[in-house]
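Trainee: With the input below, show me the fold.
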Amino acid sequence: MSIPELRVMRLPHGAGLPLPAYQSDAAAGLDLLAAVPADAPVTIAPGGRALVPTGLVLALPPGTEGQVRPRSGLAARHGVTVLNTPGTIDADYRGEVQVVLANFGDAAFAVTRGTRIAQLVIAPVLQVSVRESETLDETLRGAGGFGSTGLAGTR
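Mentor: Predicted coordinates for the structure are as follows:
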């Protein structure tokens, strides 16, 4: 089985940074790094947010999307997360990948050059045809949502 290829174009402000990489053999996500100037880190105040550049433009394999997800260590240690989780990168997007980071922690967080700021998971996408219908099939759950299945592990 061949492994799909993710083509990456590095922008000038991403020069010298490592390309996205898996950090273990079974990792689901590739780490994305901050391509901010070495002498100008981006500081996110508590309750604040920032759009952080990666210095990369991607060409995802056809039939896939890139899902930008938080890094658990940043969330657990600093309260910093990806605001629009997961962020979607469409296969036909050719602009710079940027990550919206939000700081829910108690202290300011400095994003320095090369900081691993998010994970990129490449996932298959199914496009559908849309057809309006007067009725839909019934299910056991029905219209129940937002807590309708309860908190306990069994129904």
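
Trainee: C-alpha only now, for contacts and for neighbours.
Mentor: OK.

Trainee: where along the chain do the helices fall?
Mentor: For the chain, the helices defined by DSSP state H cover 72-78.

Trainee: Spatially central residue in it, please.
Mentor: residue 68 (1.0 Å; Cα atoms, centre = their mean).

Trainee: and that one, what does it touch?
Mentor: 82, 85, 86, 87, 88, 89, 99, 118, 119, 120, 121 (Cα atoms under 8 Å, 6 or more residues apart in numbering).

Trainee: distance of it from residue 141?
Mentor: Using Cα to Cα, to the nearest Å, residue 68 is found at 31 Å from residue 141.

Trainee: same thing with residue 87?
Mentor: Remark: distance between residue 87 and residue 141 (Cα to Cα) = 29 Å.

Trainee: The two - which one has more neighbours?
Mentor: Each of residue 87 and residue 141 has its neighbours counted (other Cα atoms under 10 Å); residue 87 has more, 18 against 9.

Trainee: Let's see this one next, to set against the first:
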Amino acid sequence: MQEKIIRYTKLSPLARVPAYATPGAAAADLCAALEAPLTVEPMQRMLVPTGLAIELPGADCVALVYARSGLSIRNGLCMANGVGVVDSDYRGELKVPVINLGAEPYTIQPGERIAQLCLAPVWQAAFVEADALQQTRRGEGGFGSTGKQ
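Mentor: Just a heads-up that it's a prediction; the model follows:
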């Protein structure tokens, strides 16, 4: 696997460099740059700072921010927007929009791993209007249609 260079700056002395938990990890952990514990009440949304800004290598790369599965399933702490998209020209602080979907308050500790950062290739499309689209076997079948026998 070829490594890409991702330049970063620490915007806070509390920031931690994203790190891969295992050699086979697809995403690097992002940590909360907090001075004190932060409690998220059930159904509450908030932005959690990471204290980091990154520079992607070009427009052919995107950084995607995902929830950590353990926090989601055990505590209900999820991404408020599903998946965060960090565009190649963004230079601001990475902040994680979280929502507590659990029944109990969840307290984020300073330095806690709160999300995952995944890098992926991207391409932009030229959208061209057409009078008709090519027919497929699936056709207009939508939600759940491919599970029918």
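
Trainee: Could you get me the TM-score between them?
Mentor: Here the TM-score for the pair of chains, by TM-score structural alignment, normalised by the length of structure 2, is 0.93; 148 aligned residues with a Cα RMSD of 1.4 Å.

Trainee: ok, the residue nearest to the centre of structure 1 to residue 120 of structure 1 distance?
Mentor: 5 Å.

Trainee: Likewise for residue 61 of structure 1?
Mentor: Taking Cα to Cα, one finds residue 61 of structure 1 at 14 Å from residue 120 of structure 1.

Trainee: Counting neighbours, go ahead and name the busier of those two.
Mentor: Neighbours per residue, other Cα under 10 Å: of residue 61 of structure 1 and residue 120, the larger number sits with residue 120, 24 against 18.

Trainee: for the longest strand along structure 1, packing partners?
Mentor: Looking across structure 1 with DSSP state E, the single longest strand is strand 49-59. Applying 3 or more Cα pairs under 8 Å, 6 or more residues apart in numbering; DSSP states H and E, we find strand 49-59 of structure 1 packed against strand 7-10, strand 42-44, strand 96-103.

Trainee: what about 10 Å?
Mentor: Counting contacts by 3 or more Cα pairs under 10 Å, 6 or more residues apart in numbering; DSSP states H and E, strand 49-59 of structure 1 is packed against strand 7-10, strand 30-33, strand 42-44, strand 80-82, strand 87-90, strand 96-103, strand 116-124.

Trainee: Can you check which part of structure 2 the last one sits on?
Mentor: Right, the one you point to is strand 116-124 of structure 1. Under the alignment (TM-score structural alignment), strand 116-124 of structure 1 falls on residues 113-121 in structure 2.

Trainee: Please apply the same query to the fourth one.
Mentor: Residues 77-79 of structure 2 are matched to strand 80-82 of structure 1 when aligned by TM-score structural alignment.

Trainee: check the fit of the matching stretch onto structure 1 and give the mean distance.
Mentor: Superposing on structure 1 places stretch 77-79 of structure 2 at an average distance of 0.9 Å from its equivalents, by mean Cα distance after the TM-score superposition for structure 1.

Trainee: List the residues that contact the residue of structure 2 most remote from its centre.
Mentor: Relative to the centre of structure 2, the most outlying C-alpha is that of residue 131, 36.6 Å out, by Cα atoms, centre = their mean. Residues in contact with residue 131 of structure 2 (Cα atoms under 10 Å, 6 or more residues apart in numbering): none are found.

Trainee: That one maps to what in structure 1?
Mentor: Under the alignment (TM-score structural alignment), residue 131 of structure 2 pairs with residue 134 of structure 1.

Trainee: Show the contacting residues for residue 148 of structure 1.
Mentor: Taking Cα under 10 Å, 6+ apart, one finds 141, 155 in contact with residue 148 of structure 1.

Trainee: repeat for residue 40 of structure 2
Mentor: The contact partners of residue 40 of structure 2, by Cα under 10 Å, 6+ apart, come to 46, 77, 98, 99, 100, 101, 102, 104, 105, 106, 107, 108.
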